[in-house]
Structures are given as C-alpha cells and as structure tokens.
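In: 3D, please:
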Amino acid sequence: MASVSMVPSIRRLDETVVNRIAAGEVVQRPANALKEMLENSLDAKATNITVTVKDGGLKILQIQDNGIGIRREDLSLVCERFTTSKLTAFEDLMQIGTYGFRGEALASITHVAHLTITTRTADSKCAFRARYTDGRLREDPRPCAGNVGTQILVEDLFFNMAARRQALRSPAEEFNKISEVDSGAPRPCPAQVSRYAIHNSSVGFTLKKQGEPAVYLRTPPRSSALDNIRTVFGAATAKELLQLTHEESSLKLSVSGYISGVNFAAKKSTMLLFINHRLVESTALRKALEQVYSSYLPRHAQPFIYLSLQMAPEMVDVNVHPTKNQVYFLHEDQIIELIQKKVDSLLVGTSAARTFYTQTLLPGASSAPPAADLPPAKAAARPQQTVRTSHRDQKLDTFVRQAAAAGAGDGENGAAAAAGAAPQSVRPVELSSVLSLREEVERGCHSGLRRLLAEHSLVGVVTAQLSLVQHQTRLYLVNHRRLAEQLFYQICLYQFGALGLLQLEESPPVRELALLGLEQKDAGWTEEDGPKEELADCVCQVLQRHADMLDDYFSIQVDGQGRLRALPLLLDHYEPPIAALPGFLTRLATEVDWETERQCLHDICREIARFYSWTPATDGAVGEPARLQLERALLPAVKEQLLPTGRWADDGTVLQVADLPDLYKVFERC
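Out: Predicted coordinates:
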C-alpha cells in the first residue's frame, strides 16, 4: 500500500494556465479566431467588414468593421474572460439573439496572440487604441485617428504554444480554411468568410492578403444570397439552384434557402446551415438530405445546400461547445423530417425535366453494363443554342493572319522598367470619404451587367479598345478600355492605402516628363497658359508638395529631387502604358482638386485609372503583348472584380450585336 506521502496532492491551477487551456479550446486555429471576430462585427451591426490575412492568419489576422464601436470606458474590460454586453443572467440564454454571449473569445485570443483594438463610437471625437496581453491592458488606451467602428489586429497567433503552431497546416492551407469554398475537410469549416457573406448578404465583405493587390473575395452590401452564391461558388452552381421556403406555425419554424436540382452534381457535398443566423453543423440533417438526393443523383454525385432555419430562441440550446458551431434544438426529428419532405417535393417537381440518352450498340458489342461507373451522358446542344464556355475555344485570332496580329501595335504598352513589385503594408485607416466613394460604386452597380460580365466568355480582341464576348446565346461588343478604367478606379478605392509598388529601374525627373506631357497634342496647352517650362516647374512642385500622401495612399513616389521613384501596381501581370506617363503626371498635378478631401481622392483615383487604361487612338490590329495582357490579366479581373455601372447599357460600352436563335431564324427563311 502506498504511503500518504506518495499520493500527489490536489492543487489549484494558476490562473494563467487555466486561461491558456481555455484559449486552446476556443481558438483552435486562425479560422476559429476569425469566426469569433466576424460574429462580433455582425453583432455590432456592421454593414462593411474587411478581413486582412498574412501567413494564413498566423502572422497577422485583422478585421475592420463600421459597426457601433466600443466605448472608451469599456476597453479595460473587453478582453477579460466572462465580460459581455449581450448577457446578464443565465436565463437570458433562452432568448439570446446575438452570436456571442460567453465573453470568452477576445480573452482567449489574448492568451495565445498579441491583440490590438482600435475603435470609435459615433459620439466620440476620436478613436482609441488599446493593446492586450493575457486578457489585460498593457497600458491605458491612447487617442488616435479613426472612423466609427472597430478594428481588431491579431499578431503572432500561438507564439507561446509551439506544439499547437507546429501541428497546424501550411499558411496556404490555413488561408484556404478562412477563404475557400471547400477546404477539403469532411465537414465544412465554420469560419469561412464566404459562408458568412452568403447568409449576411446585406453586409459587404472583403477578404485579402496583406501586401497583395488582388482581392480574394468581395461582395457588395445590399446584395442577395443568390448573387453572393454566384460570386463565391460560380455561375454554374447558381443557375442550378432551387429556392426553398416553408413556414410551420405549429413548430414556430421558418425555413428558407437554396438547394441544387437534379441536374447538378458535385464531387463533394456542400452544406451551409444557419440556425437563427448562427453557422452550425447538424450531422443528422446532412445525412437525411443526402439520403433524399441519393434517389435523384448519380452515384458519388453530391448536392449543394444552403438552409437558414428560424425558430423561437427558447427552442435552441446554443451553449453546447466552446466554438458555438453545434446547437441542440427541440423537435429535431420532426423538423428534419419536415425539411426532408420539402426538399423531396421540390426535386420531384423538377425531375420531369431530366433527359436520359441511350446509344445504339455496335455489332458484337456487349449489352452488359460496364463494371466502372461512367459519368452521365450530356445532350448535344443544338447549333442555335451553342454557348461558349471558355476563352480557349476558337477565337477571332484563328481567322486573322498571324502577320497582321504581330504587326501594328507591338510596342504600344512598352514594358515598364520595373525591378519588381514590393508589397505595401496594409494601412488600418478607413477614411469616411473613401467609404462614401465605395458606397457610390456599389449603389450604382447594375446587377444584369454584373451577371453578364461575371459569366461571359471571350470570343476575341477586335481593336485596341473593343472586344467580342459571348454570354449565353448572345454576342456582345464591349469597350474594354472603359471597363478597364472603371476596374482600375475601383481597385484604387478598395485597395486604398494598400496598393502594390512598381519600382522604376531609372527614376526620371518629373519636370522633364511634364514637359513631354505638355507637348502632346491632347494636353490642351495654349500660349495663354504661360510658358511650358513654368508649368512643368509647377507640376513638379505640386507633386512634391503632396508626395507623402501620394506615397501613403497610392504608392506614387516622388523624391525630394523631383524624381519619380515608383508607380502603383494595380494588377498582377499588367504593366501601365509608359507612353501615357507624361500626360498622367501633368493631369495629376493640374486636374485634381487638392483642397477638398473627397473630391481630391476621387480625382486621383480617376487619373490613375485613366493612365492604366490608356490605349492608342487607333482601330488597327492589337499587338501580341497588349493582347496577352488583355486576355490573361485585364479581362479575367473584369470577370472577377468589376462592379459595372448601369449607364453602360445605354452608352454603347456593352452592345449586343447578335443572338444565335434570331440568326438561325434568318438562315431558315433563306
């Protein structure tokens, strides 16, 4: 028998150890930390949320919103455990209507990372910045500049948990868990920005990597769930979805969402389930719906399901798991059976439209079914219904002699003398003037044109300014120069303060470039304007005077000697037209309203956009370098990012030139 002295005594764990253990349970990886912060932003009634990530969120994970902010006097409590504004008594859980309620999320993050909060409320004259370690303030909050809302910056996640950090996947895979539609996991990762963007379609979401000009995800505010599904999962998925709505008063239940029809089949199942707006998992419901689809889809084919369930709060128990991605609810079997029947009735109603094809066997061929499963046969499209699906299909170039394509215009977009694109740090500043300009863009977005540009296939580049594209069975002539100008304007707005840097090998004097710009035919210079030399000096002085602002916000670097050091890098693999540089610098100094903040930023963005989208005034053939830039960089970016304005439907920017069914009617009459 062991002696009493050999029996270990029970001791109370140190508070730091307790908190770190709890933190490891709540924050398992960067995606979990982001989920908690996203939900806080949504609880704060934000309408715009921007997420910035570096090294998969392990180095930097930043979220910025325009919500109600945090009061200065609450900053000392906000990162302590079990402090919250959403719950006062345990009974309140029965009526909880917010995402958060425990007061553990931010506290947990501070025990495994360095956390900084910058926030401002509507009635505060300035913002306040506070830094935290182990749930406590490092120092008193300091006043700083900032807009209404909150920015949370998480740095060096799991810096003090080497085993946890080593167990995580590569930064690229961790970023996929934050951003990608399907992370490859057997169950959906609950922290994906895309899933919150689909369900919260009234909120604008932006996801980007720090220092990179490309935006990985952007959905405009006041959108729709279907539009955001199209943005995230693609047009091929969106067009196959069926809308599901149902209300059951006896269960105080409302069901809405979109499910794929019988003609949709994916390799992996996708299920987005929200219960009372909370992203959760339900293995029972998933299996029940997969059982329904097994009667309609080919073997190994999987459906797409997005469901939002609204039920009385007292029917749902959200306090099940620290990550809050599991819930229990009353009448679970009855609710699952009801949803099963509703989905089945929708699929039955559409299955009559399915077509199955048979093939006559060749003499001597066996009639036995093959051992391996084959993909379902596809119907041969009628000629008048043929839809181009890829820019790799036969293009206009096939019908044009190569000599012509390689002739005129080879040097139009002369190679930029760049030593490389040095990424610029993302600034935490969100000016109200920039936000209002973004809102203006989003408010003017035309949904029909947006769908056309997002789903189009390139037929070919016609001239330096025009291209042919196909959408469904219609052929359109688009002015890609105007599309490019609007695209670059929007990039300047949405990457404000975080544009890439295009370092110039040689730093030309701004004054000499201005002289060249004034001598160009379209400069508009007359003798009444004064000597060109004096105007060139003025251009140089103006740009030097505003050099700090141009560098910080737009990556345009003019040094103290009046030399141009760098230009903004707006798009990967797209070089600005150096031939237009003199005119750009001249207009930048003379056409910008430097006195009014909003107008100044608008004018600078416009001038940068005009510079980047400049094309020679010619209707001749497009040179090979310019054509490749259009096909490989510009038009794909238009497809993914551009929010088109409604006036393009009337001013000839997007012009329908043919419709295949109508053309075939003409041919039939002939």
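In: From here on, just use CA atoms for contacts and neighbour counts.
Out: OK.
In: What's the biggest helix in the protein, counting residues?
Out: Taking DSSP state H as the criterion, the chain has its longest helix at helix 332-351.
In: in that helix, what counts as buried?
Out: For helix 332-351, burial by neighbour count (16 or more other C-alpha atoms under 10 Å) applies to Ile335, Ile336, Ile339, Gln340, Val343, Asp344, Leu346, Leu347.
In: Grab the nearest non-local neighbour of Arg587.
Out: Glu607 (7.2 Å; C-alpha to C-alpha, 6 or more residues apart in numbering).
In: I'd like the next helix or strand past the host helix or strand of that neighbour.
Out: Per DSSP states H and E, Glu607 falls inside helix 597-612. Next helix or strand after helix 597-612 toward the C-terminus (DSSP H and E): helix 624-629.
In: Pull out the buried positions in that following helix.
Out: If you call a residue buried by 16+ other C-alpha under 10 Å, then helix 624-629 has these buried ones: Glu624, Pro625, Ala626, Arg627, Gln629.
In: Could you also give me the structure for this second sequence? I'd like to compare it with the first:
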Amino acid sequence: MELDSSPPRGTKRKGDDSLPLPAPRRIKALSQDVVNKIAAGEIIVAPVHALKELIENAVDAGSTALEVVVKDGGLKLLQIKDNGHGIDKEDLPILCERFTTSKLKAFEDLSSIGTYGFRGEALASISHIAHLTVTTRTKESSCAWRAQYADGKLTSPKPGQSADPKPIAGQPGTQITVEDLFYNVPSRRRAFRSASEEYAKILELVGKCAVHCLGVSFSCKKHGDNSSGVSVPANASIIDRIRVIHGSALANELVNFKAENERWGFKCEAWISNANYSSKKTTLLLFINHRVVESAAIKKSVEQTYGTFLPKGGHPFVYLSLDIEPQRVDVNVHPTKREVHFLNEDEIIAIICDEVRDSLSKVDTSRSFMTQSLLLGPKVPFATPMKQTTPGTPDAGDSSDRSGPNPRSKPFTKKPYENNLIRTDASARKITSMLKPHPSRDGNVDEDDEDMEIQYGNRDAVICKLQSIRELRDEVRDNMHNELTEIVSTHTFVGVVDEQKRIAAIQGGVKLFLVDYGMLCNEYFYQVGLTDFGNFGAIRFSTPLPLDEILRIAVDQEKKNAPETADEIDWDEVIEAVKAQMIKSSRMLKEYFSMEVTAEGELCSIPLLIKGYTPSLAKLPQFLLRLGPHVNWFEEKGCFQAFLRELASFYVPESLPVAPTPITNPEDDIGKGKGKEKSTAAEDPDIALRRQKVRRAIEYVIFPACKARLVATKGLLKGVMEIANLKGLYRVFERC
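Out: Next comes the predicted model:
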C-alpha cells in the first residue's frame, strides 16, 4: 500500500526551482488615445458632469442668458447656448486639445484663480467620448463659425469634406452640442439606469447654478417640450430664484445673514431656512469662491447646529456662499473640481455655525408648530381621510367611516365602541337647534340687506378660454392637499372662537381642529374668482362713489399707519395715478370683474363673489388704493392673479375687537364664593351688529360654501391645528 507523500495541511510549500521564471514585463507608454479616454473618464462621469463644465465655461464667457436642451437624460443630446463673448475663429483648431486655456499661464496663477475653469480639459474630454459641435460668434465677427470635433481634433461633418470651420448665420455667443455621449464606452453607458434619473440630476445642477449666478437667466428643458423644467429670469433676486427652484413654502421661511473675519480671510453670505421649515433631507447649496462644491464637514456641522431647533427627522435648507482669499484655497485637488481645500477650515466652520445659531435664535420667538397628535407614541397622519357619511349606519370601526353596507363584509354587526359614538354627520341635530331661531338663520340675507334690490339677469355664462386663467387654475390643482381638502369637505362647523385672531373650530371625524378662517376665506374667494372669472355678479351703488374721495380716505389711513414715511410720498400723485389707471382699464374691469368705473372717475359697482355675504365696505378704500402699486396692469397673468388676490383679501371678514366680558357683582352669592352676573361692558352698537353678521355669515354662508367647493392647498396647513383627538384621549383614560 502506497502512502500519500503530499505534505500535511498547514505546512509551507516551496516553489519548484526547476520551473523557468517568466520574463519581466517592459514598461511602455500608453497610446495617446488610451490616455485621453482615461482622462475623459475621470472628468466626465455622467451627463451632469459634462453640463457642469459647459455651464462654467459659459458663465466665464460673460453670458447673461443660458439655455439648456436635454434628450434622453443627456446621453442622446446635451446642448447649451449662451450669449457670451464667443470664441475667435483662430482659436477653433486647438479648442478641444488638452490643456489649452486662456485662464492660466503659469503654475503660480493657481493661487489667484478667479474663474470656474482653468485647466482646459472639459471640451477635450467631451470630444473623446461624444460627437461635439461648436457654433460660435464674437461681436467683431460678421458671421458665426461651426466646427465639429472628434478625439480633440477638427473633423469633417461628412466624408470628403474639409474639416475647417464653416461660416454660417448666427447670433453672438456660443452653442455647444454634445451628441451620443459615451458612444465608444459601452460599459459606462450601460451603467445608467434611466434617462429620467439623469435628467433630474441635470435639473438639480441647473437649479444650484441659477440660485447663485445673479444677473444670469437659466432655462432647461427636454428636447421637444414647450415648457421648461427650470426657468429663471436674469433680474431675479436670490430669494426669488430660490422661490422658483424650491417653492414658495421654503422662500417664505428664509433667514439671511452675513459674516466675515479678517484673521481667517473670508466673507460669507447665507440664506437659511428658519425653524418653521423642515424637509426629509438636508439641502446644502455650497459655493466657495463662486464654485459649486461639496463639503461633508460643513454639512455635518450645520446639521448638528439645526438639531436643537428642528424636530427629530427634520432637515434644513442652506444656501452658503463663501469668499475666501485665493491664496488660502487649493482648487486643483479633484478632477471634476467637486472639492476644494482651504486653510483654517475648522475655525471658519465654527464662525458660520455660530451665525446660523444666532440667526435661528432671533426668529425662534415667532416659531409656529404643526401638531400631529396630542400623545407620544406611534406616528399618525395629519388627518384620517374621511369617507362619505350616511346617517344611521354606524360601523364597528371609526365613526368617520359610515358608508353603506359592504358586500364583502361579514354578515354579523360588531358592537361599536363607546369612543366612536360621537356626532360626525353635519346633518345630525345640533344643540344650537334647540335655541330660538334667528329670523335670517335659515336664509342668506342679513337685516341690512332688506334695503337691497336684488335683480337677476338673463345673461348666458361666459366660458373662459384665456390661457392665463387656465394656468392659474392648474396651479391651484397642483398645490392641492388631499387630506385637508377631505377634512374641509366633510367637516362639521363648531363655532367661532376669536373674531380678532379670526379663529374658528371645526370637527373632522373624531378630531377637533382650530382653523384660521382668514386664510381659509382668502383662498376660497381667490378660487371663486378663478372659477367664476368673467361671470361675476355686481354690487351696484345707488349713488356712484367718486374715486378721489375714496382714495383720499385710504391715503389718510396710510398716513396714520406709517407717519414716518408719509412725507416721502406724493400722495396726490398716487391718487391721480391709481384713478387714471382704473379709468384706462375700465373696459377690462367691467367685462371680466363686473366692476364699473365711469370716464369721470366714479365707481358704480364692485364684484359680487357670493350671495348672502357683503364684505365690509370700510375696507373698500384700501382695496382700491392697493390696485395701483400691487397689480401689474401690463402683464395678463400677473394682472389677473394680483387683482383676484386683492379682491379675495377685500372679501375676507375683518378682524374685530375682543368681545367685552360680563361684569359681575362680588357682593352677590358671597356665601357660595362666586359672583352673580349683573351687566355687560358697553360695546359700540355698530361693532356689535357687525360681529353678529360676521358670525352668522361664517357659519351659515362661508363655511358651507367652502365645504362644497374649496380645494384646500398646502399653504393652508399653516392655518389648521389639531387640538383634540377622541381616540387619543381614550388612550389616556385607559392608562390611568
């Protein structure tokens, strides 16, 4: 029997010295084509990186308008057009060669670089992995020149043609077209999952650049689309640019601060969200010496600073522009210039975080909160979606679910829990029905309306075909909040809580909410203006009102409210300007808004938005005065939107003084330890009458109308607060 002669496991084996050693590999220089493609792969990782380089070159060229067109996420087509100073024809042959630049001459220039691009690698890298076409014209040139490139060299558009640039008609500036990106790098092209994802990255990049580059307009859209994904005008301010890119909800909650330190050689300006705003992830727009970069250290420090101000899971928005002395910054540390290194990083970050903390502390006293539940524990949604209610058919579940019998439900009926036995149906009897009815309680007409002569016309309804009104209606629908709309459409009105702060209580399902009815009415009347546009009724005055006198009343009120600035304004000129504008626009006002203004400057009628409610005519002078400076009469959509907003504000019930409290006589019922009500503090009769009318209109006219047709928008969330949850309260009692 033969034994296995192989060494046991765990012992070191020696190499076979009898085998010949392989010959050593010689070091060879890579071919230039391989070198260029490797360099291109480091700089252009995705279409968004190519666009970043092209945007930076366009801004360096002094452009004030950039237009970006994208197809298939930039893989099929990526085109950017600017109105900069262009490229000289003599420079076109070497335009796409590596390390050709007009921004850098010596290595020492890196210590004072003040432009976005400086290495001359962007166009060269793109030309090695895509088909590149450049069309450019300088101001001095009589025509534009078009050149095509491949592998860094000029190439002919068709076989047999010359590769020299071709003269064509064109406007001053440069248009760069990148087609079939990564056509010769299939492994890189297969790595992209979807065109929509790449397009989203491009929109994010364009949005960042649009926020920072003041004086430059940006436009980005898909090829073939009429509408732009991003569109920012050149004259927009930083806060307006943030509003366009990130929405009004954020722009309304921004805080601005500036900081500088001579010792560390930096200045900074920032727009940050206050404690009223939070999102699911941190948005950091960081620019160092006007270059968009990323910094994990700055992001982490800012998030830690916000941790004491935001709720758990909330994240801020921060736009930060840092200007650091160039000799303290090293910009040449990353192929795509995504990162930079600078001296005294920790000290600068500490100063910035201190400024963030101070800015948030200053506005923290006016902080508002959106509540979700009265109890700690499992997270619950803002509101439980309500279903159509049918009286008398309670189910075993939530009382807000009182729909008809379900064919798939079990044949037996469960006994409802006690905590669900509450009134959630508006048609059920209320305790106020046991009181003595008011003469106008079941109608929509106030006592002072008895003198009004109501006339019904036979005019056919006008179908509005204006594109501007359609766009405004679409904006309302796009901004709709489904759960809040469901609550309003199925609510039960509880009562007015405070006429001064304009707060009312409503019940939705098993929850009780406080509602800012001022915000609610403003949005409702604005939507009425959009839906009934061109079909308003009219409140006609028996005697026409002279605009001069009405506007003079508003001016006197303005002088009382702001006496320090009253002398700086020529109010007589303001009155004449507003009056002239209304007379000039009288035809449009009458046709679209049923507001009649005579050529002599007399007001004959104002729009009627809802029957049964007349707005306070004390607000009429201020409404007419604001139509002058707050309405853009020369732009259709802006004019209609601003006018309807001012009209809605005019129709919002006014804020009334706090109702007087009863006066008690402490001598009565002394033995019982309490006073007996004797009389009530005197209140102005006109205010008391108006308070009664406002309460009646809110409960019996406005809130039922909101229930029938209001589309609750996301902005109304600030005016709604949950204060009670019956199920939650029962959980408390069960624990006790």
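In: TM-score them against each other, please.
Out: The TM-score (TM-score structural alignment, normalised by the length of structure 1) is 0.58; 424 aligned residues with a C-alpha RMSD of 3.7 Å.
In: so where in structure 2 does the longest helix of structure 1 end up aligned?
Out: The alignment of helix 332-351 of structure 1 onto structure 2 (TM-score structural alignment) spans residues 345-364.
In: can I assume Ala383 of structure 2 sits in a helix?
Out: No - under DSSP: H, G, I helix; E, B strand; the rest coil, Ala383 of structure 2 falls outside any helix and is assigned coil.
In: Just the element for Ser231 of structure 2, please.
Out: Short version, using DSSP H and E: Ser231 of structure 2 is in strand 230-232.
In: show me the contacts for Val35 of structure 2.
Out: With contacts taken as C-alpha atoms under 8 Å, 6 or more residues apart in numbering, Val35 of structure 2 has no neighbouring residues.
In: Which residue in structure 2 occupies the aligned position of Ile117 of structure 1?
Out: Aligned partner of Ile117 of structure 1 by TM-score structural alignment: Val134.
In: now do Thr16 of structure 1
Out: In structure 2, Thr16 of structure 1 lines up with Asp33, judged by TM-score structural alignment.
In: Equivalent analysis for Asn319 of structure 1, please.
Out: Mapped onto structure 2 by TM-score structural alignment, Asn319 of structure 1 lines up with Asn332.
In: How many neighbouring residues does that match have?
Out: 16 (other C-alpha atoms under 10 Å).
In: Can I take it that it is in a helix?
Out: No - counting by three-state DSSP, Asn332 of structure 2 is not found in a helix; it is coil.
In: Identify the residue nearest it in space, chain neighbours excluded?
Out: Val340 (7.2 Å).
In: mind listing what that neighbour touches?
Out: For Val340 of structure 2, the contact set (C-alpha under 8 Å, 6+ apart) comprises Val293, Val329, Asp330, Val331, Asn332, Val333, His334.
In: any chance of these in a markdown table, with distance to Thr664 of structure 2 too?
Out: Shown next, in a markdown table, are the contacts of Val340 of structure 2 (distance: C-alpha to C-alpha, whole Å):
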| residue | distance to Thr664 of structure 2 |
| --- | --- |
| Val293 | 69 |
| Val329 | 75 |
| Asp330 | 78 |
| Val331 | 77 |
| Asn332 | 80 |
| Val333 | 79 |
| His334 | 79 |
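In: Make a ChimeraX selection of the buried ones in those residues.
Out: To isolate the buried ones among these in ChimeraX, judged by 16+ other C-alpha under 10 Å, type:
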select :293,329,330,331,332
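In: Let me know the closest of the contacts of Val340 of structure 2 to Arg477 of structure 2.
Out: Using C-alpha to C-alpha, Val293 is the member of the contacts of Val340 of structure 2 that lies nearest Arg477 of structure 2, at 36.6 Å.
In: Quick check: the aligned residue in structure 1 for that closest one vs Gln95 of structure 1, distance?
Out: Mapped onto structure 1 by TM-score structural alignment, Val293 of structure 2 lines up with Val280. Val280 of structure 1 sits 18 Å away from Gln95 of structure 1, taking C-alpha to C-alpha, to the nearest Å as the criterion.
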